[in-house]
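Chemist: Give me coordinates for this.
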Amino acid sequence: MKKYKLVSFDIDGTLLPYADKDFYPEIKNMFKELKKNGYTVVICTGREMVTIGNLLDGIEVDYFLGANGTFIYDCHKKEIIHEDKIFYSDFMVLSDFLDSKNVDYSVMTNKYGFFSEGHSFDSWFLRDHTDKFKWLNELDSNDSLHIITIKTESQSLIEETRKFLKDKKLKLEINSTWSKGFFVGPVNSNKARGLENLGNIINVSLDEMIAFGDSSNDYEMIKEVGYGVAMSDSPENILSVAKDIAKTAEEKGTLLKLKELGII
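Modeler: Take a look at the predicted model:
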């Protein structure tokens, strides 16, 4: 197999079964084995500095690419080394639009999550991080805005929002969707661009990377890296662009695939 230099992993549904709170011991050891074999290890996820919680503690990972690749956090230096920020003025224009639609939404910064009035925090994804939640009226124009999350099951609202962003010429775009909503980030922000930005910093090209993922926000990453691997329970559009398929997160598919490929 071609010599790759970097291995990137999505978290939820890829490394971590949905609603689980910590990695399996075997997955933590997998990171150690990759490092021992000379690979750069990257976590690349829709999570950000708030909802990553303590998942990075005690694991051998070099970089955390959060908010779907919007920022790069150096896990050794413990600092953000690259950011594609959302302009505060653009966010406020979108915020007024979303308020008019009576929809729940939030924006995440490098310290806190800011939520619209009436937002429910009673979910497995949010309830452990309530100490880092504030209301939108507390948002400061100097905060670094990373990702906007809109909760809706309305396909028409997704299309209406996409048209609104274009008509208002905002430097924002919908970069992925899921069953209960969608994400908005800076134009041309996705996991592949995040990895490309990291590669420019550490001198590793996309075709020298392996990436594992399972959801719509993994599409570009799986398609554009040298060896993109989709989890077996991924949607068909993700499976269609993958070079390989791994078993599910519950089955520790990332570990099994890396062993099968002779990476570890």
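Chemist: C-alpha from now on. contacts and neighbour counts both.
Modeler: Fine.
Chemist: mind checking how far Gly13 is from Asn217?
Modeler: 12 Å (CA to CA, to the nearest Å).
Chemist: Sorry, slip of the keys, the one I care about is Asp62.
Modeler: Asp62 is 21 Å from Asn217, by CA to CA.
Chemist: And the helices in this structure, which stretches?
Modeler: 25-36, 88-100, 155-167, 191-202, 219-224, 236-241, 253-260 (DSSP state H).
Chemist: Let me have those in a markdown table, extended by mean neighbour count and distance to Gly53.
Modeler: Output for the helices of the chain, formatted as a markdown table (neighbours: other CA atoms under 10 Å; distance: least, CA to CA, whole Å):
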| stretch | mean neighbour count | distance to Gly53 |
| --- | --- | --- |
| helix 25-36 | 16 | 16 |
| helix 88-100 | 15 | 25 |
| helix 155-167 | 14 | 29 |
| helix 191-202 | 20 | 20 |
| helix 219-224 | 24 | 23 |
| helix 236-241 | 17 | 27 |
| helix 253-260 | 18 | 22 |
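Chemist: could I get these as CSV with distance to Asn142?
Modeler: Output for the helices of the chain, formatted as CSV (distance: least, CA to CA, whole Å):
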stretch, distance to Asn142
helix 25-36, 36
helix 88-100, 8
helix 155-167, 22
helix 191-202, 23
helix 219-224, 30
helix 236-241, 37
helix 253-260, 39
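Chemist: Tell me which of those lies nearest to Lys247.
Modeler: Taking CA to CA, helix 253-260 is the member of the helices of the chain nearest to Lys247, at 4.1 Å.
Chemist: what about the closest one, distance to the chain center?
Modeler: Here the centre of mass of C-alpha atoms in helix 253-260, compared against the chain's by CA atoms, centre = their mean, to the nearest Å, lies 21 Å away.
Chemist: which residues touch stretch 20-37?
Modeler: 15-16, 40-41, 55, 59-61, 252, 255, 263-264 (CA atoms under 8 Å, 6 or more residues apart in numbering).
Chemist: if we go to 10 Å?
Modeler: The list of residues contacting stretch 20-37 from outside it, by CA atoms under 10 Å, 6 or more residues apart in numbering, reads 5-7, 11-13, 15-17, 38-42, 53-56, 58-62, 124-125, 128, 249-250, 252-256, 258-259, 263-264.
Chemist: Spatially nearest residue to Ile11 (excluding sequence neighbours)?
Modeler: Thr45 (6.0 Å; CA to CA, 6 or more residues apart in numbering).
Chemist: Tell me how many other residues surround the one you found.
Modeler: If you count neighbours by other CA atoms under 10 Å, Thr45 ends up with 24.
Chemist: Nearest to Asp74, out of the helices of the chain?
Modeler: helix 191-202 (10.1 Å).
Chemist: Show me what that closest one is packed up against.
Modeler: Packing contacts for helix 191-202, counted by 3 or more CA pairs under 10 Å, 6 or more residues apart in numbering; DSSP states H and E, involve strand 6-9, strand 40-44, strand 63-66, strand 71-74, strand 79-83, strand 209-213, helix 219-224.
Chemist: to compare against the first, here's another:
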Amino acid sequence: MSITDCDAHFFGGNNMYQCILSDIDGTLLTDDHHMSPKTRDAIKSLDIPFLPVSARSPEGIYPILKENDIVCPMICFSGGLILNEKGQVLYENGMNYKQTEEVITFIKEKKFDCTINIYALHDWLVEDKEDPRVLREERIVKAEAQKGTLSSLDPSRKIHKLLCMCNPLYTKEIERNLKDRFPHCSIACSSDILIEIMNEGVTKADAINHLCDYYSIDKNDIVAFGDNYNDKEMLESVGMGIAMGNAPDDIKNIAKDVTSTNNQDGIFKALRKLHII
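Modeler: Reported below is the predicted structural model:
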């Protein structure tokens, strides 16, 4: 796919670093799901591109950007979808209907204590809209699920993500079972209650490779922020991978630096330390 003049201009700049990437939940946002004023002002003052890189759908990211008057490209579904600042698809990698059906059938047969969410580009489908876990997610991401099942979608559609909202007592057990049964899927916990299931090869790091190809930037010139296990490959793949102070020790140990927590303006402090702002 060719790069538009607008895209090329967006990725201009003469900074030592050429791009800033950030996970959203637990990283860009505080625990009350808002961007702190210091973080917002730091991002808006950048003269290099900023992109959110999240397990969220586009509909879960747009409200954050709108609330903070930010226009930018985004990486969604943990790397399964890249949209430019106009909302046009630059890259996507999704499961087909049969693959998705197999995963859903397995989860139901095992009677795992979780509820299944189906994401296909702008569609978010759930069987029970009144499930408390779904209602909680709607409040957090400021988006509304649709009542439906896999059969509600055209069989030719790509499924960008299945999300299991789990009983936290069983999240790790469910994750192990899914990884054992579907070794070719990309499966990762994004919190103690959420398991993300994507197509083979989907990671935030893989999406960054495609982003770099499209915009002719070097991964070594990228700063990335993250706080959880689905950020691991991203933090390892870029020139400056920074873990938040609230990240697990396993993530802090692979990062090139550790900043303050998401509630303590960690992104703002790191950008200032790097003399980017």
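Chemist: follow-up on the earlier one: which one's more surrounded, Asp62 and Asn217 of the first structure?
Modeler: Comparing Asp62 of the first structure with Asn217 by other CA under 10 Å, the one with more neighbours is Asn217, at 25 against 19.
Chemist: residue in the second structure matching the more buried one?
Modeler: Using TM-score structural alignment, the partner of Asn217 of the first structure in the second structure is Asn230.
Chemist: give the contact list for that match.
Modeler: So Asn230 of the second structure contacts 23, 54-55, 78, 186-191, 195-196, 203-205, 251 (CA under 10 Å, 6+ apart).
Chemist: how close does Asp257 of the second structure sit to Val223 of the second structure?
Modeler: 11 Å.
Chemist: Name the residues contacting each of these two.
Modeler: 235, 240-242, 270.
Chemist: could the residues you listed go into CSV alongside distance to Ile82 of the second structure?
Modeler: Shown next, in CSV, are these (distance: CA to CA, whole Å):
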residue, distance to Ile82 of the second structure
Leu235, 18
Met240, 21
Gly241, 20
Ile242, 22
Ala270, 25
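Chemist: Show me which pair in those is furthest apart.
Modeler: Of all pairs drawn from those, the greatest distance, 14.3 Å, lies between Leu235 and Ala270 (CA to CA).
Chemist: Which residue in the first structure aligns with Phe10 of the second structure?
Modeler: Under the alignment (TM-score structural alignment), Phe10 of the second structure pairs with no residue of the first structure.
Chemist: Give the burial count for Phe10 of the second structure, as a bare number.
Modeler: Residues near Phe10 of the second structure, counting by other CA under 10 Å: 18.
Chemist: Pretty sure Cys75 is one of the things Met49 of the first structure touches, is it not?
Modeler: No - between Met49 of the first structure and Cys75 there is no contact under CA atoms under 10 Å: 11.9 Å.
Chemist: Between the two, which contacts overlap?
Modeler: With CA under 10 Å, 6+ apart, Met49 of the first structure and Cys75 have common neighbours Phe64.
Chemist: ok so, going back, counterpart of the residue nearest to Ile11 of the first structure over in the second structure?
Modeler: Under TM-score structural alignment, Thr45 of the first structure pairs with Ser54 in the second structure.
Chemist: So that match versus Ser152 of the second structure, what's the distance?
Modeler: For Ser54 of the second structure relative to Ser152 of the second structure (CA to CA), the value is 26 Å.
Chemist: Just want the most central residue of the second structure.
Modeler: Residue closest to the average C-alpha location in the second structure (CA atoms, centre = their mean): Ser54, at 1.4 Å.
Chemist: is it true that it touches Ile61?
Modeler: Yes - look at Ser54 of the second structure against Ile61 with CA under 10 Å: they come within range, at 8.2 Å.
Chemist: Name the residues contacting each of those two.
Modeler: 24, 74-76.
Chemist: Redo these as a markdown table? Include distance to Asp123 of the second structure.
Modeler: Below are these laid out as a markdown table (distance: CA to CA, whole Å):
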| residue | distance to Asp123 of the second structure |
| --- | --- |
| Ile24 | 20 |
| Met74 | 17 |
| Ile75 | 16 |
| Cys76 | 13 |
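Chemist: can you redo those residues as JSON lines with neighbour count?
Modeler: Listed next are these as JSON lines, based on neighbours: other CA atoms under 10 Å:
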{"residue": "Ile24", "neighbour count": "23"}
{"residue": "Met74", "neighbour count": "25"}
{"residue": "Ile75", "neighbour count": "30"}
{"residue": "Cys76", "neighbour count": "27"}
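Chemist: sorry, back to before: I'd like the helices and strands packed on helix 191-202 of the first structure as a markdown table, with distance to Asp22 of the first structure appended.
Modeler: Listed next are these as a markdown table, based on distance: least, CA to CA, whole Å:
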| stretch | distance to Asp22 of the first structure |
| --- | --- |
| strand 6-9 | 15 |
| strand 40-44 | 14 |
| strand 63-66 | 16 |
| strand 71-74 | 20 |
| strand 79-83 | 23 |
| strand 209-213 | 18 |
| helix 219-224 | 24 |
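Chemist: Most remote residue from the middle of the second structure, which is it?
Modeler: For the second structure, the largest distance from the centre (CA atoms, centre = their mean) belongs to Glu109, which lies 28.3 Å off.
Chemist: ok, so what distance separates the counterpart of that residue in the first structure from Ile264 of the first structure?
Modeler: For Glu109 of the second structure, the aligned position in the first structure is Ser100, judged by TM-score structural alignment. Ser100 of the first structure sits at a distance of 52 Å from Ile264 of the first structure (criterion: CA to CA).
Chemist: Can you give me the buried ones in stretch 71-85 of the second structure?
Modeler: Within stretch 71-85 of the second structure, the residues scored as buried using 16 or more other CA atoms under 10 Å are 72-85.
Chemist: closest to Glu130 of the second structure among those residues?
Modeler: Taking CA to CA as the measure, Phe77 is the one of these closest to Glu130 of the second structure, at 23.4 Å.
Chemist: Go ahead and confirm that closest one touches Met198.
Modeler: Yes - with contact defined as CA under 10 Å, Phe77 of the second structure reaches Met198; the gap is 7.9 Å.
Chemist: Between these two, which contacts overlap?
Modeler: Here Phe77 of the second structure and Met198 have 55, 93-94, 119, 160-163 as joint contacts, going by CA under 10 Å, 6+ apart.
Chemist: Tell me the one among those residues nearest to Val103 of the second structure.
Modeler: Leu162 (8.8 Å).
Chemist: Under the alignment, what does the closest one map to in the first structure?
Modeler: The equivalent of Leu162 of the second structure in the first structure is Ile148 (alignment by TM-score structural alignment).
Chemist: In contact with the nearest residue to that match once chain neighbours are set aside, which residues are there?
Modeler: Spatial nearest neighbour of Ile148 of the first structure, excluding adjacent residues (CA to CA, 6+ apart): Val107 at 4.4 Å. Val107 of the first structure is in contact with 86, 91, 95, 113-116, 135-136, 139, 145-150, 183-185, counting by CA under 10 Å, 6+ apart.
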